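[1] sequence unknown, structure follows:
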């Protein structure tokens, strides 16, 4: 089949397949077990939630490597249940040039930085499970 004759949704199907495989992988992954990928992600299950806007943002939580697995399990479960933002992710290794080699970054995405009520709801939920040092960053 010539390139011009390929179905127009072929690339979208391939992207969806890759994303689905990644989410299945990440569902069981622990930050301490991986170094080949930089982020592990969790997404909330489908439901009646607001869709992310162009003005989304995220809570950033610095963690030490020895606490990352336990923190991730709590945040991942709450994300999947729809109790936090629409997506969460955690780094599996420090960023290049990071001053503290044992530091990891946990991010919880909110659908709209202008929805202060939702942003505060997510913050309260994170504080309730022991997260500290939270910083909110809106997308630009």
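    Received, thanks. None of the values given here were measured: they were computed from a predicted structure.
[2] Only C-alpha atoms from now on, for both contacts and neighbour counts.
    Noted.
[3] do you know how far the nearest residue to residue 37 once chain neighbours are set aside is from residue 86?
    Residue nearest to residue 37 in three dimensions, not counting chain neighbours: residue 92, with 7.0 Å by CA to CA, 6 or more residues apart in numbering. Plainly put, residue 92 is 20 Å away from residue 86 if you go by CA to CA, to the nearest Å.
[4] Can you pick out the residue with more neighbours from those two?
    residue 92 (25 against 22; other CA atoms under 10 Å).
[5] Could you measure from the more buried one over to residue 15?
    23 Å.
[6] ok, then the element right after the host helix or strand of residue 69?
    Using DSSP states H and E, residue 69 maps to helix 65-80. Later in the chain than helix 65-80, the nearest helix or strand by DSSP H and E is strand 87-91.
[7] how far out from the middle of the chain is the next helix or strand after that next one?
    Once the chain leaves strand 87-91, the next helix or strand it forms, by DSSP H and E, is strand 103-110. From the chain centre to the centre of strand 103-110 is a distance of 7 Å (CA atoms, centre = their mean, to the nearest Å).
[8] Which positions within stretch 90-97 qualify as buried?
    90-94 (16 or more other CA atoms under 10 Å).
[9] Go through the chain and flag its longest helix.
    Counting by DSSP state H, the longest helix found in the chain is helix 10-28.
[10] Please compare the first structure with the one that follows:
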């Protein structure tokens, strides 16, 4: 059990490092529309107002799958809400650069992060804010640990979500 926990800690540390690099790379693209970016997979939005707990080993994200024709509009709302401190610590959006992990889906994904999937109150608060932004359809919430372990629908995994509402 201890070895598994150590492996997970290393993966989380590596993931945080990768996330930090991606944020740095995406900074020049902080304002362009995701539909126009073709040389990076992600654009990030970072909380600018208010405090939010640091990510834990139980961090995760709401996954919002968006039709490409609506992507720029939906992302603008989520980016603003993230920066204003209404959501979690950060969010990211898939750009127009083809990603092998997206499979055959034509939808782009927007990830809205929370610090701890076990903090049900915070996870549901963020979900309610997403509803206020117009995200009314049911969406999944996935733990980052499952992402670190390569659990994606495209790789054959099902029922990965911690929440679905």
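    Good, I have the coordinates. Fair warning: this is a prediction, and the values are worked out from it, not measured in the lab.
[11] related to what we said a few turns ago, corresponding residue for the residue nearest to residue 37 of the first structure in the second structure?
    Counting by TM-score structural alignment, residue 92 of the first structure lines up with residue 95 in the second structure.
[12] same question, residue 120 of the first structure
    With TM-score structural alignment as the criterion, residue 120 of the first structure matches residue 124.
[13] Residue 137 of the first structure now?
    Counting by TM-score structural alignment, the partner of residue 137 of the first structure is residue 142.
[14] ok but its match is inside a helix, no?
    No: per DSSP: H, G, I helix; E, B strand; the rest coil, residue 142 of the second structure lies outside any helix segment and is strand.
[15] measure it to residue 70 of the second structure for me?
    Taking CA to CA, one finds residue 142 of the second structure at 23 Å from residue 70 of the second structure.
[16] Likewise for residue 164 of the second structure?
    22 Å.
[17] Equivalent analysis for residue 41 of the second structure, please.
    Taking CA to CA, one finds residue 41 of the second structure at 18 Å from residue 70 of the second structure.
[18] So for these two, which residue has more residues nearby?
    Ranked by neighbour count (other CA under 10 Å), residue 41 of the second structure and residue 70 place residue 41 first, with 17 against 12.
[19] Might you report the residue contacts of that one?
    For residue 41 of the second structure, the contact set (CA atoms under 8 Å, 6 or more residues apart in numbering) comprises 94-99.
[20] my read: residue 94 of the first structure touches residue 104, true?
    Yes: Residue 94 of the first structure lies in contact with residue 104 (CA atoms under 8 Å); the separation is 5.7 Å.
[21] dump the residue contacts of the aligned residue in the second structure for residue 82 of the first structure.
    Aligned counterpart of residue 82 of the first structure in the second structure: residue 85 (TM-score structural alignment). Residue 85 of the second structure makes contacts with 47-51, as judged by CA under 8 Å, 6+ apart.
[22] Who wins on neighbours among those residues?
    residue 47 (20 neighbours).
[23] Per the alignment, that residue pairs with which residue of the first structure?
    In the first structure, residue 47 of the second structure lands on residue 44 (TM-score structural alignment).
[24] ok, back up a step: distance of the match of residue 137 of the first structure from residue 111 of the second structure?
    10 Å.
[25] The two - which one has more neighbours?
    Neighbours per residue (other CA under 10 Å) separate residue 142 of the second structure from residue 111, with residue 142 holding more: 24 against 20.
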